[in-house]
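J.: got a structure for you, letters missing:
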């Protein structure tokens, strides 16, 4: 049962738990349809802060997953940059050469 005062939480044996349903468009990334994590607190105030932070992090992660899945306009025009060209030599300082 979710608590009425703190979003995305419920209480079991006096301890608060965080609970969120995985959105249907992202279910292929998860083994379960619901995420539940113990907040390790009996304090309503601490649970509210922790649930808020956890929810924000989860939303940010889900947004990254959605962006990775979406088609970006002009993606066919982006050059493929190899990883080797992005390596930085840490032994010598870099100097800026502008052409």
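T.: On my side now, so go ahead. The structure displayed is predicted, hence computed values, not measured ones.
J.: Please count neighbours and contacts with C-alpha atoms only from this point.
T.: OK.
J.: In what element of secondary structure is residue 46 found?
T.: helix 44-69 (DSSP states H and E).
J.: Next: residue 6.
T.: Using DSSP H and E, residue 6 sits within no helix or strand.
J.: Skip the chain neighbours and tell me the closest residue to it.
T.: residue 48 (5.7 Å; CA to CA, 6 or more residues apart in numbering).
J.: And the one you found, how far from residue 38?
T.: Residue 48 sits 13 Å away from residue 38, going by CA to CA, to the nearest Å.
J.: same check, this time on residue 82
T.: Taking CA to CA, one finds residue 82 at 42 Å from residue 38.
J.: out of those two, which sits in the more crowded spot?
T.: Regarding residue 82 and residue 38, a neighbour count based on other CA atoms under 10 Å identifies residue 38 as having more, with 16 against 8.
J.: next up, a second structure to put side by side with the first:
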């Protein structure tokens, strides 16, 4: 076998790419080997690179979990994915028994493809808040009392009604999709929870006519030709606002 610098964490044998990565010394107690190695089943550099990076990211996430699961960390509610053997990514549950953290895995597997990292973090953070308040239960064990306690905790955090609406919407979506994937009827306790959706929401006042005219005057005073090389098409803004 020969190491291939064009693809991270890889080597080749007879033209086939293999993933190889050493287990960190402080995590060797969790493994029966000092390195993880397996075939990426491709001769393509592009495909091998994508598969190797995905495997490395999965291992980094799992190793972070191993290092952090027993620590009293700020933001520990973000560490929700149940550990899978051999560093593999969590899979969808095989029975109708599923915890909320596993439901997040199902949700992101179905809805997270191609979504930005903020989408994934929102799902983990929102459901993490539930777990912090009501515990890491099986989905069917959550009650209306838990949902109300969750609401009260969000209010205590000082969140606005619009932020609470987004968080509750994410939790409902996660739990509903997990139940749908399992084919089980589910009365969602996070639906219909009352709170003031307008609490803390500030409405932006529209600009006055005088303010708009001042902006237009400033735009008209700009030399479009002089600044076009800096602002590109933004130089046409002054024309848009002319009256």
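T.: That came through, no problem. These figures come from a predicted structure and were not determined experimentally.
J.: And the TM-score between these chains?
T.: Here the TM-score for the pair of chains, by TM-score structural alignment, normalised by the length of the first structure, is 0.74; 94 aligned residues with a CA RMSD of 2.9 Å.
J.: The helix holding residue 46 of the first structure vs the second structure, average offset?
T.: Taken over the aligned residues, the distance from helix 44-69 of the first structure to the second structure averages 0.9 Å (mean CA distance after the TM-score superposition for the first structure).
J.: What is the neighbour count of the residue nearest to residue 6 of the first structure?
T.: Count around residue 48 of the first structure with other CA under 10 Å applied: 19.
J.: repeat for residue 63 of the second structure
T.: For residue 63 of the second structure, the neighbour count with other CA under 10 Å is 19.
J.: how much space is there between residue 229 of the second structure and residue 119 of the second structure?
T.: 36 Å.
J.: Neighbour count for those two, which is higher?
T.: residue 119 (15 against 11).
J.: To which residue of the first structure is that one aligned?
T.: In the first structure, no residue is paired with residue 119 of the second structure, using TM-score structural alignment.
J.: Show me what whichever strand or helix holds residue 119 of the second structure is packed up against.
T.: Assigned by DSSP H and E, residue 119 of the second structure belongs to helix 117-134. Helix 117-134 of the second structure sits against helix 100-111, helix 144-156, helix 161-182, with contacts defined as 3 or more CA pairs under 8 Å, 6 or more residues apart in numbering; DSSP states H and E.
J.: can I get those in TSV with distance to residue 216 of the second structure and mean neighbour count?
T.: Converted to TSV, these look like this (distance: least, CA to CA, whole Å; neighbours: other CA atoms under 10 Å):
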stretch	distance to residue 216 of the second structure	mean neighbour count
helix 100-111	44	21
helix 144-156	42	17
helix 161-182	33	19
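J.: With distance to residue 43 of the second structure added, can I get these in CSV?
T.: Formatted as CSV, those follow (distance: least, CA to CA, whole Å):
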stretch, distance to residue 43 of the second structure
helix 100-111, 27
helix 144-156, 51
helix 161-182, 35
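J.: Please, which helix or strand holds residue 38 of the second structure?
T.: strand 35-39.
J.: again but with residue 17 of the second structure, I slipped
T.: For residue 17 of the second structure, the host element (DSSP H and E) is strand 16-22.
J.: Does anything pack onto that strand? Which helices or strands?
T.: For strand 16-22 of the second structure, the packing partners by 3+ CA pairs under 8 Å, 6+ apart are strand 10-13, strand 35-39.
J.: Give me the mean distance between that strand and the first structure.
T.: Strand 16-22 of the second structure, aligned to the first structure and superposed, deviates on average by 0.4 Å (mean CA distance after the TM-score superposition for the first structure).
J.: now that strand, how far from the centre of its chain.
T.: With CA atoms, centre = their mean, to the nearest Å as the basis, strand 16-22 of the second structure stands 28 Å off its chain's centre.
J.: Give the burial count for residue 14 of the second structure, as a bare number.
T.: Neighbour count for residue 14 of the second structure, taken as other CA under 10 Å: 8.
J.: just the one 3 residues further on next, same as before
T.: Taking other CA under 10 Å as the criterion, the count of residues near residue 17 of the second structure is 28.
J.: What of residue 8 of the first structure?
T.: 20.
J.: Enumerate every residue touching it.
T.: Residues counted as contacts of residue 8 of the first structure (CA atoms under 8 Å, 6 or more residues apart in numbering) are 2, 18, 19, 20, 51, 55.
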